[in-house]
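[1] Provided below for reference: sequence and predicted model.
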Amino acid sequence: MDWFDAHNLARLQFAFTVSFHFIFPSFSIGLASYLAVLNVGHLYTGKAVYLTLFNYWKKIFAVAFGMGVVSGLVMSYQFGTNWSVFSDKAGPVIGPLMGYEVLTAFFLEAGFLGVMLFGRDRVGPKLHCFATLLVAFGTALSAFWILSVNSWMQTPAGYSMNAAGQYIVEDWFAVIFNPSFPYRLVHTVLAAYLTTALVVGAVGAYHLLKFRKHPPTETHGEDSLQAGRTMFSMAMWLIAFVAPLQILAGDMHGLNDVEYQPKKIVVIEGHYETVTPAPLVLFGIPDSKEKKLHYKVEVPYLGSLIVTHKLDGVIQGLNTWPDNEVPPMALPFFAFRIMVGLGMLMLGLAVLGLWQRYKKKLYASPFLHKFSVVMGPAGFVAVVAGWIVTEVGRQPYTIYNLLTTWDSRSPVDAAAVGASLIAFIVVYFALFSMGIYYILVMMRRAPEAGDAHLPVDEPVRAAGMGAGQTINTLTKGA
């Protein structure tokens, strides 16, 4: 295989850009919902700490959202330049779905984002809260449409082929709600919430650790300590709720793959030969030439039990299919173990958090706080690993069992694709490293009462506050 031909360079370019891009939506989807919860919490309780946290995290959301939009723009560019045959053949199905995402989700997000970020003092707390809810709904709706597109490429349904060789829609309901879509949607949205909870928990834990070294005084830092405790507690509650759900959703997703994408399951499990009952392969080194897994570490029967929910369940071997119809094993095999391993650590963090909460030591456990800080980036690594499993496990197809990546490529030479790939790498690392650095700088600063634009000792019952009352309160606070 020549890794420097146009075909593989185009695949590498798309993998690089989509992996980089998805980091930001996986954060902004969950963070938008977190902002909505904070806004509703302040509206109905009047506690200034919720508004303090809202104003703290909305700045981080704005930067992450902007980088997500910018990094996503190049995806359509690549459809036209590198994958024009795919765009032509699948355009009648994919094009309208992408259009619906722009017309509904993106317009909703963009339309109310300005109100959420800058309009509280102008429209009042109630309308501002409504705008925040719409932004959160827009991010979830965007995930709905994008995952519908991706899921149709994984498990195509509701289509036929016209005389020009294009896939056309016969049943829009079957296209949108294709067999794998519900499982992918739940799994991905839960991953976004878990990723956000880990980041929020890490930031809260970081500031609690700082307060252990430099305790707040009566005149400085008490409000920041309260904000740090609140965000950490909220994050730990969400992790405790979502982590077990994500494991359950992943299991259901796997059962769906067993039925519709058995080749993907085989490379995930690491079996070249059909095995009954199948062990769970904890570790191994795939060898595509010898078609063998070296240095295997296995647990008997557990593979069949997990994959088929039967002790004597059959897992087909990769050798069941011709070599040109199966995905490579190494990347999805290792990526899946990274994802599952991090998932187990997340579950461990959830259990530890619940135990420390029960012991009333949630805010006084240095080990829990350090563990939370270390786990902060784990969600991003897990979602990228998950997408590697999803996309590499679909190979050699762009549309599963229908259209191969080789037949989807544009007639462009390797030099053109390579030049654009280098340009993307340089621009992405230069631009987004600055954005990520700025986000980290904002996270290092502890939330302060000034973020709420309200006097700390005078919490305002926001539910009854209009725009005029807001201005009066601000004037008094000054």
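    Everything's here; your move. All of these numbers come straight from a predicted model, not from anything done at the bench. Numbers count the residues shown, from 1 in each chain.

[2] drop to CA atoms for contacts and neighbour counts, all remaining ones
    OK.

[3] residue contacts, the closest residue to Tyr301 other than its chain neighbours?
    Spatial nearest neighbour of Tyr301, excluding adjacent residues (Cα to Cα, 6 or more residues apart in numbering): Pro279 at 4.7 Å. Taking Cα atoms under 8 Å, 6 or more residues apart in numbering, we find Pro279 in contact with Glu298, Val299, Pro300, Tyr301, Leu302, Gly303, Ser304.

[4] in what helix or strand does the last one lie?
    If I follow you right, that is Ser304. In this structure, Ser304 sits in helix 302-308 according to DSSP states H and E.

[5] Show me what the host helix or strand of Gly228 is packed against.
    Element membership for Gly228, per DSSP H and E: helix 222-260. Taking 3 or more Cα pairs under 8 Å, 6 or more residues apart in numbering; DSSP states H and E as the contact definition, the neighbouring helices and strands of helix 222-260 are helix 48-81, helix 181-213, helix 262-269, helix 302-308, helix 330-358.

[6] at 7 Å what do you get?
    Here helix 222-260 touches helix 181-213, helix 330-358, going by 3 or more Cα pairs under 7 Å, 6 or more residues apart in numbering; DSSP states H and E.

[7] Put this next to the first one:
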Amino acid sequence: MLEQLDAVFLARVQFAFTVSFHFVFPAFSIGLASYLMVLEGLWLKTGRGIYANLYRYWLKIFAVGFGMGVVSGVVLSYQFGTNWSAFSTKAGPIVGPLMGYEVITAFFLEAGFLGVMLFGISKVGKRLHFFATCMVALGTFVSAFWILSVNSWMQTPAGHEINAQGQFIVGSSWWDVIFNPSFPYRLVHTVTAAYLTTAFAVGGVGAWHLLRDRNNVGARKMFSMAMWMAVIVTPVQIIAGDLHGLNTLEHQPVKVLAMEGDYDPSPDGAELILFGLPDDEAAKVHYKVAIPKLGSLVLKHDPNAPLPGLTDYPREEWPPVAVVFWSFRIMVAIGFAMLALGVWSLIARRRQRLFESRPLHRAAVLMGPAGFVAVIAGWITTEVGRQPYTVYGLLRTAESASPLDAPAVATSLIAFIVVYSAVFGMGVYYLLRMMAQPPHRGETEPPNVPLHAAGITPASSIEAAWSKEGDTHGKH
């Protein structure tokens, strides 16, 4: 029995490790594809070469990141068959078709138009190329739609029945399965997080180059656009997160109580614990720093609203509280740090110091990777908070694993750690090297500059290819 529990734990660690590596790349690709769409649209509308320069600059980074996301995602599918075959057998009639829809719609859309986007610059007209960029951006969103529908169903299962073989099958309609209770909130929260992740990565790169050359027009433009995103989208994300939290409290109250560290019920209003050390054995938070009534105000929008505690639920229903407690705080802290940087940039913009404030630029560089940390922290909160279930309230994790011995799972886990650290470590290093190269420092687009995106060297530049249609570039 102990060996089996160890095997389950190792399988969970293995999936967490691989999905964490994978998730950062789709989060970046979703936002960056939309950013490329905006850049190309602005270039076509204004004719300013600066937007074509930035498009070219970020396209090669997108190509590498997209490829790394695809490769790392393939591994996850195999793990459903190797480590989680019982889950695949029981939940496959629902999870399988939804993931199949993702491949048929999103992946084919992305893969087909990505070729035009990368290799068709000298082959197609400007409108068709822009359409290809839009389709790739749409494909990344559709991919997120289906994957989050699967995950949301596992969090808040709905619209299903259980047949005589113990399998989850569709009930009255797929509509109830796809649009389960948590899906709309999770979709908005996750996609918005992807946009913010990209915005702060772009802003960090722009700030890095501004520290070296504040007159670089490309760096100024990308930094300005990123800071506008920070100002506008971060408050939206905080509101979306609040609504998502209210939905989670309704459908997964144990998860929220673990996030808040509320072991004891609060009949007269719950405090908000800012910091502390959760202790499941003692069922309390040691050395806590808390604000009275604020927990109920946040979760119920009423400072005197009663809230249950973890002790109201059986201990076997509790997730690992310390992990959920701290991952949630990391995510929230980064969100408010993003808001603070956005407000700082707005003040600097109003004072006409957006491109001269070196402290602001240094802070933006430090915040460049913050979005990636936040999405991983949020993912940990969501997935660990669902424990001890894979399908919340219906299928336990221990019942979902394959009948494997712990040494077998440990061996594959070590192999993944070694291979991922080497391959993706080199990939990330290459991405950073590309980001370290400054964008074209002028306003106009230089002619005949190849893309060099992961070996992509079209015969002519955007300007040379599209000037055949009578366009004039570099106007501003």
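    Yes, it's here. None of the values given here were measured: they were computed from a predicted structure.

[8] quick revisit: any figure for the gap between the residue nearest to Tyr301 of structure 1 and Thr470 of structure 1?
    Look at Pro279 of structure 1 and Thr470 of structure 1: by Cα to Cα, to the nearest Å, they are 64 Å apart.

[9] swap in Glu222 of structure 1?
    In this structure, Glu222 of structure 1 lies at 24 Å from Thr470 of structure 1, with Cα to Cα as the measure.

[10] Those two: which is more packed in?
    For Glu222 of structure 1 versus Thr470, neighbours defined as other Cα atoms under 10 Å are more numerous around Thr470 (21 against 16).

[11] Go ahead and confirm that one touches Asp121.
    Yes. The pair formed by Thr470 of structure 1 and Asp121 meets the contact definition of Cα atoms under 7 Å, at 6.3 Å.

[12] returning to that earlier point: corresponding residue for the residue nearest to Tyr301 of structure 1 in structure 2?
    When the structures are aligned by TM-score structural alignment, the residue of structure 2 matched to Pro279 of structure 1 is Glu271.

[13] cool, and Val70 of structure 1?
    So Val70 of structure 1 corresponds to Val71, using TM-score structural alignment.

[14] and that match, how many neighbours?
    Val71 of structure 2 is surrounded by 12 other residues when neighbours are defined as other Cα under 10 Å.

[15] show me what contacts the nearest residue to Ile471 of structure 1 once chain neighbours are set aside?
    If you skip the residues right next to it in sequence, Ile471 of structure 1 has Asp121 as its closest partner in space, 6.9 Å away by Cα to Cα, 6+ apart. Remark: with contacts taken as Cα atoms under 7 Å, 6 or more residues apart in numbering, Asp121 of structure 1 is in contact with Ala467, Thr470, Ile471.

[16] Structure 2: matching residues for the host helix or strand of Val384 of structure 1?
    Take DSSP H and E as the rule and Val384 of structure 1 turns out to sit in helix 378-392. On structure 2, the counterpart of helix 378-392 of structure 1 by TM-score structural alignment is residues 370-384.

[17] ok, and the contacts of Asp121 of structure 1 in structure 2?
    Cross-checking those against structure 2 gives Ala467 as conserved contacts, using both residues aligned by TM-score structural alignment, their matches' Cα atoms under 7 Å.

[18] among the contacts of Asp121 of structure 1, which are in helices?
    Ala467, Thr470, Ile471 (DSSP state H).

[19] any chance of the residues you listed in CSV, plus distance to Ile338 of structure 1?
    Supplementary listing: these in CSV, determined by distance: Cα to Cα, whole Å:
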residue, distance to Ile338 of structure 1
Ala467, 50
Thr470, 49
Ile471, 51
